[in-house]
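**Student:** can you look at this prediction? I've put the sequence above it.
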Amino acid sequence: MKNFALIGAAGYIAPRHMKAINETGNQLSIAYDINDSVGIIDSISPSSEFFTEFERFQEHAWQLKRKPETALDYVSICSPNYLHHAHIAAGLRLGCDVICEKPLVPTPELLDELAQVEKETGKRLYNILQLRHHEAIKALKEKVASEQRDDKYQVDLTYITSRGKWYMESWKGDPRKSFGVATNIGVHFFDMLHFIFGKLQKNVLHYAGDYKAAGYLEYEKARVPWFLSIDANDLPEEVKGKQATFRNISCDGEQIEFSKGFTDLHTISYQEILAGRGYGIEDARHCVETVHHIRAAKPEAPAKGEAHPFLSKLIN
């Protein structure tokens, strides 16, 4: 049994980490969040210590190190994006391997910094890249790898996940903390596209705003116009009033159906990490570089065949 700490215990994704720790036969020893709305712990690990000040959390973690049976083995991080770097470094320096949500950090330079901390501590950092474990994604990757063709796949990525007014008042609505829509909700999909279609060859931004972004990515084996939004007004007419989220990813006109099978992906990720097969810094580098470029780019007019169909609504 491994001993885990959890940073960001009140966040949206934290229960999946608690569940994964529990389902892999391990123990959540200590949790931390500035928000004390963490009653979910009672149903998963009621004996866990909990702190709302990082200093008290860190001191308790150091005390646990005094005994081999209580010393922490892993620190899992679900905190806001802009805190990942500091929390990862703290976890490594506590003598723990670290498991962190995406995006690991906002820039490739900070990835290099964390690689240096890995060397200094002898510990490892793992990124949750859960879509790589989805059966539908793995099947498509195998199909693409097995097919020999001269032309590239035509892939369309549309993801609209409606958010209320609370979103812009939270850290997620602050680009200094979330790094913007393309990073916060797009990094998962950009990693998936790289995983399936290979290295990125072209990255063009067509539109960027507080609520949505659009652009074009070209990989070794695919051309991908993309559109991401948190604005309910962008939902297609046929789903407005019926559902708050619209996800459409198609490959050569055939929809990739992966709306099911999400609930266990964090547990599978933990199983792989514990077995020594987790995704590390270099696995995450590609998607960090992708979103870093998008944030720095200036929108430009799309070339022929590179515009997402929804883009016309934004620039006309």
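**Tutor:** Structure received. What you are looking at is a predicted structure, and each value in this text was computed from that prediction instead of being measured.
**Student:** going forward, measure contacts between C-alpha atoms and count neighbours the same way
**Tutor:** OK.
**Student:** the stretch 51-200 of the chain: helices as residue ranges?
**Tutor:** Using DSSP state H, counting those that start in this stretch, the helices of the stretch 51-200 of the chain run over 54-64, 84-93, 108-121, 135-146, 166-169, 175-178, 181-184, 187-197.
**Student:** for comparison:
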Amino acid sequence: MKNFALIGAAGYIAERHLKAIKETGNNLQVAFDQFDVMGRIDSYFPNAEFFLNKDTFEYYLKEQRSSNQPVDYTTICSPNFLHAEHIQLALNNQTSAICEKPLVLYPNEIEILEKTEKETGKKVFNVLQLRLHPSIIALREKILNAPKDKIYDVDLTYITSRGKWYFKSWKGDVKKSGGIATNIGIHFFDMLSWIFGEARQSKVHLFEKDKAAGFLQLKNANVRWYLSLDYNDIPNEAKGNGMRTYRSINIENEEIEFSGGFTDLHTQTYQNILSVNGFGIEEAKPCILLTHEIRNSKPLGKIGDFHPLLSN
């Protein structure tokens, strides 16, 4: 049984990590968050220590290092702009880090973490759960077994409607979240590059606070992508079914279905990490560089091969 610490325990995604720690037979020893409504912990680890102050939390980690129950892993579910700082905190206190997407926001932060990994001997793992989705794995196998020189035409559409709160939170601040391409798009960019190979060219047609679109040339695919937080972008048929989120990957005019099967992917992620098969900095790095390039590119407008939804 391994001992875990959890940073950002009050956040939305943290409950999936609590569940994963529990389901893999491990123990949450301590949690930290500035928000103090933490009743959810009682359903998973009622005896876990809890701190509202980062310095007190870090002091606890240091004290535990010399005890017979040191913390083995620190799970990080804090806002994107704090990931680099909190991963450093974990490594410097002799715990490996498991971090939600995006691992970090800036290329120089990757270099710092690579250096700290070597200095401390501890590892950094990123949650890239779409690589574990059965439909995505099957698609990758299909592509790997196809002719090596085939170039596929792909349309990626991901619309997840958000209310006014989103733009008043850290998520609506591009400096804190990385913007829409980083905050909601990075999993899909990682998934597509995992299937079709590394990115060779990127063009941005639109980049606004609530939507973005562009073109991505991968080794074996030309991808037109569209990301949106705007409910009005959801197709009428989906709206009629009460859906507020719509995801679609269309490959050579064939729709790839992967709307379900997400509930257990965090637990599977933990199982892989604990068996030394997790995704580390090397796997996360390409899409950190890509999304950094996207948000710093000048949008071209409706020029070239752009996503069909831009026509509207």
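**Tutor:** Cool, got the structure. Because the structure is predicted, anything quoted here is derived from the model rather than measured.
**Student:** I'd say residue 129 of structure 1 and residue 279 touch.
**Tutor:** Yes: counting by CA atoms under 8 Å, residue 129 of structure 1 does reach residue 279; the two are 7.2 Å apart.
**Student:** look at these two and report which has more neighbours.
**Tutor:** More neighbours surround residue 129 than the other of residue 129 of structure 1 and residue 279, with 25 against 19 (other CA atoms under 10 Å).
**Student:** quick check: end-to-end length of stretch 230-248 of structure 2?
**Tutor:** Length of stretch 230-248 of structure 2, first residue to last, CA to CA, to the nearest Å: 16 Å.
**Student:** other residues contacting it?
**Tutor:** 155-162, 210-211, 255-257, 259 (CA atoms under 8 Å, 6 or more residues apart in numbering).
**Student:** quick one: neighbours of residue 266 of structure 2, just the number.
**Tutor:** Neighbour count for residue 266 of structure 2, taken as other CA under 10 Å: 22.
**Student:** what's the answer for residue 169 of structure 1, then?
**Tutor:** Other residues lying near residue 169 of structure 1 total 10 when counted by other CA under 10 Å.
**Student:** any idea which element the nearest residue to residue 50 of structure 1 once chain neighbours are set aside lies in?
**Tutor:** Once flanking residues are discounted, residue 50 of structure 1 sits nearest to residue 31: 4.8 Å by CA to CA, 6 or more residues apart in numbering. Element membership for residue 31 of structure 1 (DSSP states H and E) is strand 27-32.
**Student:** for residue 53 of structure 2, see how far away the residue nearest the centre of structure 2 is.
**Tutor:** Centroid check for structure 2 by CA atoms, centre = their mean gives residue 101 as the closest residue, at 2.4 Å. From residue 101 of structure 2 over to residue 53 of structure 2 the distance is 24 Å, taken as CA to CA.
**Student:** one more: residue 286 of structure 2?
**Tutor:** 34 Å.
**Student:** pick out whichever of those two has more residues nearby.
**Tutor:** Neighbours were tallied for residue 286 of structure 2 and for residue 53 using other CA under 10 Å; the higher tally belongs to residue 286 (16 against 11).
**Student:** the more buried one and residue 193 of structure 2, how far apart?
**Tutor:** On the measure of CA to CA, residue 286 of structure 2 and residue 193 of structure 2 end up 9 Å apart.
**Student:** same thing with residue 37 of structure 2?
**Tutor:** Noted for residue 37 of structure 2: a distance of 39 Å to residue 193 of structure 2, by CA to CA.
**Student:** so which of those two has more stuff around it?
**Tutor:** Set side by side, residue 37 of structure 2 and residue 193 show more neighbours around residue 193, with 19 against 10, by other CA under 10 Å.
**Student:** from what I can see the more buried one touches residue 199, true?
**Tutor:** Yes: if you go by CA under 8 Å, residue 193 of structure 2 and residue 199 touch, sitting 6.7 Å apart.
**Student:** which neighbours do these two share?
**Tutor:** Counting by CA under 8 Å, 6+ apart, the shared contacts of residue 193 of structure 2 and residue 199 are residue 218.
**Student:** which parts of stretch 138-146 of structure 1 are buried?
**Tutor:** In terms of neighbour count (16 or more other CA atoms under 10 Å), stretch 138-146 of structure 1 has its buried residues at 138, 141, 144.
**Student:** if we ignore the residues flanking it in sequence, what's nearest residue 218 of structure 1?
**Tutor:** When the adjacent residues along the chain are set aside, residue 218 of structure 1 lies closest to residue 202, with 4.9 Å between them (CA to CA, 6+ apart).
**Student:** what about the one you found, how many neighbours?
**Tutor:** By other CA under 10 Å, the residues close to residue 202 of structure 1 number 13.
**Student:** and it, how far from residue 315 of structure 1?
**Tutor:** Counting by CA to CA, the gap from residue 202 of structure 1 to residue 315 of structure 1 is 21 Å.
**Student:** in which helix or strand would I find the closest residue to residue 297 of structure 1 other than its chain neighbours?
**Tutor:** Nearest non-adjacent residue to residue 297 of structure 1, counting by CA to CA, 6+ apart: residue 205, 6.4 Å away. Using DSSP H and E, residue 205 of structure 1 falls within strand 200-208.
**Student:** do residue 18 of structure 1 as well
**Tutor:** helix 14-23.
**Student:** for stretch 12-28 of structure 2, buried residues please.
**Tutor:** Buried residues in stretch 12-28 of structure 2, counted by 16+ other CA under 10 Å: 14-15, 17-21, 23, 27-28.
**Student:** what would these look like in CSV with distance to residue 133 of structure 2?
**Tutor:** Listed next are these as CSV, based on distance: CA to CA, whole Å:
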residue, distance to residue 133 of structure 2
14, 20
15, 19
17, 17
18, 20
19, 18
20, 16
21, 19
23, 18
27, 26
28, 26
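**Student:** just those now: which is nearest residue 300 of structure 2?
**Tutor:** Nearest to residue 300 of structure 2, judged by CA to CA, of those is residue 14 at 37.5 Å.
**Student:** which residue in structure 2 lines up with residue 98 of structure 1?
**Tutor:** Using TM-score structural alignment, the equivalent of residue 98 of structure 1 in structure 2 is residue 97.
**Student:** I should have written residue 185 of structure 1 there, sorry.
**Tutor:** Under TM-score structural alignment, residue 185 of structure 1 pairs with residue 184 in structure 2.
**Student:** and its match, how far is that from residue 248 of structure 2?
**Tutor:** In this view, residue 184 of structure 2 and residue 248 of structure 2 are 14 Å apart by CA to CA.
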